[in-house]
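Asks: From the sequence below, what's the structure:
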Amino acid sequence: MSHPENQYLSLLGRVLAKGDERMDRTGVGTKSLFGELLRFDLSGGQVPILTTKRVYWKTAVKEMLWFLSGGTNIQALLRDNVRIWSDWPLARYRHETGSTISQEEFEARIVADDDFARAWGELGPVYGKQWRRWVDASGKEHDQIATLVETLKTNPSSRRMLFHAWNVGELDQMALPPCHMVYQFHVNSRNELNCLIFQRSCDLFLGAAFNFTGGAALVHMLARQAGLTPGELVWVGGDVHVYLNHQDQVCEQMAREPRPLPTMRLLRTPTSIDDYRIEDFEVSGYSPHPPIQGDVAV
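Replies: Model (predicted):
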């Protein structure tokens, strides 16, 4: 049987070979394909944490926990040593103030100064806000995650078990409109929880690995809360692309042979989806190739 990671590596190869070369909003440019699907079986405990380069899986899980908390400010992430969202508020600060502050100095101020963090660390109504506090036209708030957990417990055959973040009325207030925008869930006759993620836009070299890892962690948490077991993670990409300044790195990654996927296990069962911590996750058997660096296009 082919290694599950090969479908991702094959997608990288197709993008490089057949992708449409386009200029994008960042000015960097991409090679892009439209409409791709990958499937990962989680039922044996394996999780799609890529092995052809080191993925800092704790960072990806911490990001997912931050989404679930409803957070929208990078201060909480930075205090947890997660820096993957700093580029956007830093770019805004430099643009609006004319400062040449380094990223390290900016992050240190966000961590130490609550007033500075409120002014410059806010990303707007991004994922966490929409997942946990979607506001409808009447002003009523909707907690999509709480509704999902309750439906998984009480009506697992429902075809309406999903949440999304594409709030049209608030897109212009977001530092970055949601990329992984829809999550839909399905419980099969074996009481396995399956998840389909639709991602409108995906940076295949830098972003996809975090999306796979965070999605798998979410399935584990939701399954545990609802008394189910993890099933399949289905990932659907709209505009899937490789930035032109990542092509050498992608070729290096494609030349590597995948190693056995690791397994993930939750060490406890919190009383609520809100109570998970990074210490609750145990990943075993992860022996990846070395990391490959690449710049984020902002």
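
Asks: only C-alpha atoms for contact and neighbour calcs from this point on.
Replies: Fine.

Asks: hmm, who's touching stretch 288-296?
Replies: The contact list for stretch 288-296 (CA atoms under 8 Å, 6 or more residues apart in numbering) reads 50-55, 87, 206, 245-246, 249, 253, 256, 259.

Asks: State the pair within those that is farthest apart.
Replies: Greatest spacing in the contacts of stretch 288-296, by CA to CA: D87 and R259 (31.6 Å).

Asks: what's the closest of the contacts of stretch 288-296 to W120?
Replies: Distance to W120 across those (CA to CA) is lowest for D87, with 11.6 Å.

Asks: Another sequence for comparison is provided below:
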Amino acid sequence: MSNAPHRNNDSSRHPEWQYLDLMRQIWEQGDERVDRTGIGTRSVFGAQLRFDLADGQMPLLTTKRVFWKTATREFLWFLTGNTNIRELCAQGVQIWTDWPLDKYRKASGEAITREAFSARIVADAAFAAQWGDLGPVYGKQWVNWPVYEPAGEGLFRQRPAGVNQVADLVESLRNTPGSRRHIVEGWNVAELDQMALPPCHKTYQFHVSGNRLNGLLYQRSCDVALGLPFNLWGGALFLRLLAQQCDLEPGELVWMGGDTHLYLNHSELVEAQLARAPEGEPRLSILRRPESIFDYRIEDFEVTGYAPQGQLSAPVAV
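Replies: Alright, predicted model coming up:
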């Protein structure tokens, strides 16, 4: 059992307590399960968190350091539709490196380090093309969902350009704000077996209330210790970008989790984080409004009021 710091239970308490309460519930009451990775988890099903994004507020955890620039670079990469890790590795972002690295090690028998593999991906375009692609993951589905058309009797061919769900979302928010179809979906059943990892944060839905834009993110599977801090930031960032592009005010981010879990080998991180109390009020400023949601750069974002407590790390389950 964890020795949690004292906290108030009223509505004025720090919003990060929601995250810590969920972590505690999973660790102390979750169902212990055998999972795909073989590591084992404690899991609950059907979790929900809510965060107000008014006045620049962001769900950026303070009880450990969250590398928000890394999370932002990943999100901007999704918007490009690119599925090769080379661009990320060149920016020092290793979020996706472990999956192609594992594949390469198994195929080649080479005991290469992640650092050496990443450097080779950046230096060698042919090597990156062969070993750095993740398949049609997130960004591919978001901005280039495949469309097929008849090509003769019983035959179909894929159109060169697919559906850009993000561009369509911006247009629908601008032109039909009352629609119930403001959705970006990543779960393309026909292509799941081609992906290095099927989408965890799979469905985004948005809702315009007056001049406020609210967003809902549904995750089918959520690693609460390592993944959720990035997912919350990414969902809130998506909402903020859409709000700016559509002349709306940021409203509320609602996060919902299906299989919401902690890995059994994350005990040291969990116990350390549950012993901490949130502090500070991190806020995000977007310094420029580009012509399109696809034209943001990392230099366009500034976080203030963020003084996180010490970094906590744990192994990634591949």
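
Asks: picking that back up, can you tell me which of the contacts of stretch 288-296 of the first structure end up in helices?
Replies: 87, 249, 253 (DSSP state H).

Asks: Weed out the non-buried ones from these.
Replies: Q253 (16 or more other CA atoms under 10 Å).

Asks: Which residue is the nearest non-sequential neighbour of the residue nearest the centre of the second structure?
Replies: Nearest to the mean C-alpha position of the second structure, by CA atoms, centre = their mean, lies N231 at 3.4 Å. Leaving aside its chain neighbours, N231 of the second structure sits nearest to H201 (7.3 Å; criterion: CA to CA, 6 or more residues apart in numbering).

Asks: The one you found touches Y218, doesn't it?
Replies: Yes. If you go by CA atoms under 8 Å, H201 of the second structure and Y218 touch, sitting 6.1 Å apart.

Asks: Show me the contact partners of stretch 176-187 of the second structure.
Replies: Residues from elsewhere that reach stretch 176-187 of the second structure (CA under 8 Å, 6+ apart): 137-138, 141-142, 165-166, 169, 172-173, 198-199, 201-208.

Asks: equivalent range in the first structure for it?
Replies: Mapped onto the first structure using TM-score structural alignment, stretch 176-187 of the second structure spans residues 155-166.

Asks: What is the end-to-end distance of that stretch?
Replies: Taking CA to CA, to the nearest Å, stretch 155-166 of the first structure runs 25 Å from one end to the other.

Asks: how deep is the counterpart of A236 of the second structure in the first structure tucked in, by neighbour count?
Replies: In the first structure, the residue paired with A236 of the second structure is A216, using TM-score structural alignment. Each residue near A216 of the first structure was counted by other CA atoms under 10 Å, and the total is 28.

Asks: if you skip the residues just before and after it, what's nearest to A216 of the first structure?
Replies: Spatial nearest neighbour of A216 of the first structure, chain neighbours left out: V47 (6.3 Å); criterion: CA to CA, 6+ apart.

Asks: The one you found maps to what in the second structure?
Replies: Using TM-score structural alignment, V47 of the first structure pairs with M58 in the second structure.

Asks: isn't its match right next to W233, touching?
Replies: Yes. Counting by CA under 8 Å, M58 of the second structure does reach W233; the two are 7.1 Å apart.

Asks: hang on, the earlier thing: from the contacts of stretch 288-296 of the first structure, list just the buried residues.
Replies: Judged by 16+ other CA under 10 Å, buried ones among the contacts of stretch 288-296 of the first structure: 50-55, 206, 246, 253, 259.

Asks: Save these as CSV, and put in distance to E105 of the first structure too.
Replies: Formatted as CSV, these follow (distance: CA to CA, whole Å):
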residue, distance to E105 of the first structure
L50, 32
T51, 33
T52, 33
K53, 29
R54, 27
V55, 26
L206, 24
H246, 27
Q253, 32
R259, 38
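
Asks: what's around I74 of the first structure, how many residues?
Replies: For I74 of the first structure, using other CA under 10 Å, the count is 25.

Asks: K202 of the second structure now?
Replies: The number of residues packed around K202 of the second structure, counting by other CA under 10 Å, is 17.
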